[in-house]
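**Q** Structure for this input, please:
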Amino acid sequence: MSKWTEADIPEQNGRVAVVTGANTGIGFETARALAEHGATVVLACRSREKAEAAADRIIQNTPSAAIETAQLDLNSLESISGAAEAIRGRHDRIDLLINNAGVTGLSGVTEDGFEVQFGINHLGHFALTGLLLDRIAAAPAARIVTVSSIGHRFGRIDPDNPAAPTGNAYAKSKLANLLFTYELDDRLAHTAAIAIAAHPGGASTEVFRYSPAAFRLPNLAIAHLFGRTPAMGALPTLRAATDPHATGSQYYGPAGLFEIQGYPAPVKSSTHSHDRKRQAALWEVSEKLTDIHYLG
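**A** Predicted coordinates:
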């Protein structure tokens, strides 16, 4: 299947999908496509107003779409807990959790004192996934899809101190997304759920909006050069979430040059991302920092 597109998404009727950062960019396109194929989609976003505006945009295009919103600020463990409680109150099961939201170019710490990119991109999704895991395990064939980046290849995590600041904070957070995915999939072996990762290639999204110009402008230029719209950037996530042939611990990205452009296919991640010692160490420190302890 060399050119997997939205037309290849199977019907999603009866499935419940939670998409973080769904008000814009890749998250919005992911939510839109899932809703158009029949899923009930929860737009989990920091701004309730922006989430509701995104919901209106989807419904205008697809009046039959089943859209809900949840206020989720991955900068705050308190907000994550509240969002998870609200989602759990509405749904007995969750078929798809799309850990999409992310930031880059920020400095400082989260409300809970974590380096902000590591805190939002990794620890926030680690906490949310753990708080929803019983609902995910209750679904017959659930998937947890976490969005990483080509940039994970520049990330480094000290297995003896995974939370320590090391080099490129964004790249580290994206490496953490993959270490988390592979460890999670292993831990889900006793359930029907699987964990998969994806990356969008060189897509033009708002993830760069807070980045310094020296970082933001070249990335946007690459996206423009290769025609990577948010809709194209969402395809690897959508394939990971819906392709009947996808399996746990796979990693989807564009199949073209340097994984910047092209249609989604299984791709390889860095050697560091498959390091079992780093996976286990990151998991342990993530549980300690978030005080979220998974089932099993």
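
**Q** For the rest of this, base every contact and every neighbour count on C-alpha atoms.
**A** Noted.

**Q** start to end distance for stretch 149-165?
**A** 19 Å (CA to CA, to the nearest Å).

**Q** Same check on stretch 238-246?
**A** 11 Å.

**Q** Let me see the residues that make contact with it.
**A** 4, 6, 8-10, 30, 34, 96, 98, 143-145, 196-198, 250-252, 264 (CA atoms under 8 Å, 6 or more residues apart in numbering).

**Q** I'd like the structure of this one too, to check against the first:
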Amino acid sequence: MFGFGEPTYDPVKDIPDLTGKVAIVTGANSGIGYQTAQQLVNHGAKVYLAGRNESKVLVAIEQMQKENQTLRGKNMANFLHLDLSEPKGVKAAADAFMAKESRLDILVNNAAAMNMGHFILDIGLTDTMMSNYIGPWIFTTSLLPLMKKTAADPLADVRIVNVASQVHSIVPVDAKLDSVDDLNQAFAEGAATAGLLVRLKRYGLEKLCEILFTTELQRRLDEESVPITCISLHPGMLATGAMKEWWIYYLLKVFGDTPLQAAKCSLFAATSPVVKEKRDEYKGKFLMPVDKITPPLCPQGRDEELAKRLWLLTETVVNNIFEKGVAQ
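**A** The predicted model follows:
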């Protein structure tokens, strides 16, 4: 198998009782996100499946209820409208959630996008940088007040899990993240922007941003003495729809992880008692499946000063978008 799933970790058996906890999983209508949400629900958490296509999410919820009849009529799995490509909509989704719930224990930023070309939105950012990094940044920081309130309970165990990728390892060593142009870098020109390698480099850059975001968010929370645990990770190897045009999709269909196997790292990061027991070891770290604390795989990912600069750049970009309608 190409998957990295640790055979001794079994989410079905090893996830503790989550009764009373509230969670959000983005991109949860299929694949890793669906399995993550399903296991959280099955172990007692109230889970919001966040996505932009309500009909697909409702189908996913119906499937969960078919597979676990005890869920019917309990509102344990719920739809939350979230379109990560629209900044104001992202903020509205967070506000809508906070209007419904008085706590948030687990946030799993799982959703991801990879498009053919290099498309700049009207706000001045590429569509995938918006969906894969800026959108999750807005969503997470908008939810932080409620997560901090939840974490104030001495019995709480609040976690933010950012599903990144080992693809960040192919980001060129000279790639920078100090300006909007750096966020939008294409790594190619013209028709070549649709090439497999440059698309992977852009995806890797976006996932690198998520890793750096995790690092700096943890530093800031620690500075405030807020006991929220932030973890970024590479999930298992799963054939997804975004890969269908590539030969590796068919290879992974045969030899890769099942969706549940691929979700093990996310579930470990979100729920394992080991993370709570050894919080100082896990907080702010990058995991390879299932529980392997690993230094980020490119030099930029290990640069704490870059993480600080990226946070400040992101704040400026987001403020500009909300105030002026454009990133710069």
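
**Q** one step back: tell me which of the contacts of stretch 238-246 of structure 1 fall in helices.
**A** 30, 34 (DSSP state H).

**Q** Okay, and which of the contacts of stretch 238-246 of structure 1 map to strands?
**A** If you go by DSSP state E, the contacts of stretch 238-246 of structure 1 have 96, 98, 143, 144, 145, 196, 197, 198, 251, 252, 264 in strands.

**Q** The fifth one pairs with which position in structure 2?
**A** By that I understand residue 145 of structure 1. Aligned counterpart of residue 145 of structure 1 in structure 2: residue 161 (TM-score structural alignment).

**Q** I figured its match hits residue 108, correct?
**A** Yes - in this structure, residue 161 of structure 2 is within contact of residue 108 by CA atoms under 8 Å, at 4.7 Å.

**Q** what is in contact with the two at once?
**A** 266, 270.

**Q** and the two? which has more neighbours close in?
**A** Shown here are residue 161 of structure 2 and residue 108; by other CA atoms under 10 Å, residue 108 has more neighbours (28 against 24).

**Q** Need the counterpart of the more buried one in structure 1.
**A** Aligned partner of residue 108 of structure 2 by TM-score structural alignment: residue 98.

**Q** Could you report the distance from residue 169 of structure 1 to residue 234 of structure 1?
**A** 23 Å.

**Q** Which residue of those two possesses the greater neighbour count?
**A** residue 234 (30 against 22).

**Q** Contact partners for the more buried one?
**A** 26, 27, 29, 30, 200.

**Q** Can you give me every residue that contacts the residue nearest the centre of structure 2?
**A** Nearest residue to the geometric centre of structure 2 (CA atoms, centre = their mean): residue 109, 2.5 Å. By CA under 8 Å, 6+ apart, the contact list for residue 109 of structure 2 reads 25, 26, 27, 136, 160, 161, 162, 163.

**Q** still on that earlier bit, present the ones in strands among the contacts of stretch 238-246 of structure 1 as a markdown table; the columns should include distance to residue 209 of structure 1.
**A** Shown next, in a markdown table, are those (distance: CA to CA, whole Å):
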| residue | distance to residue 209 of structure 1 |
| --- | --- |
| 96 | 27 |
| 98 | 21 |
| 143 | 29 |
| 144 | 26 |
| 145 | 23 |
| 196 | 27 |
| 197 | 23 |
| 198 | 21 |
| 251 | 26 |
| 252 | 24 |
| 264 | 25 |
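
**Q** For residue 175 of structure 1, state which of these is nearest.
**A** residue 197 (11.0 Å; CA to CA).

**Q** quick one, helices of the stretch 1-150 of structure 1?
**A** Along the stretch 1-150 of structure 1, counting by DSSP state H, counting those that start in this stretch, helices occupy 25-36, 48-61, 77-90, 116-118, 125-137.

**Q** Now do the last one: which elements does it pack against?
**A** Judged by 3 or more CA pairs under 8 Å, 6 or more residues apart in numbering; DSSP states H and E, helix 125-137 of structure 1 is in contact with helix 77-90, strand 96-99.

**Q** Go again with 10 Å.
**A** Using 3 or more CA pairs under 10 Å, 6 or more residues apart in numbering; DSSP states H and E, the elements in contact with helix 125-137 of structure 1 are strand 16-20, helix 77-90, strand 96-99, strand 143-147, helix 169-187, helix 276-290.

**Q** can you pick the most crowded of the ones in strands among the contacts of stretch 238-246 of structure 1?
**A** residue 198 (33 neighbours).

**Q** Check the gap between that residue and residue 291 of structure 1 for me.
**A** For residue 198 of structure 1 relative to residue 291 of structure 1 (CA to CA), the value is 27 Å.

**Q** returning to what we had before: out of the ones in strands among the contacts of stretch 238-246 of structure 1, who's nearest residue 51 of structure 1?
**A** residue 98 (15.5 Å).

**Q** In contact with that closest one, which residues are there?
**A** Taking CA atoms under 10 Å, 6 or more residues apart in numbering, we find residue 98 of structure 1 in contact with 17-22, 27, 30-31, 44, 125, 129, 143-147, 196-197, 237-238, 240-241.
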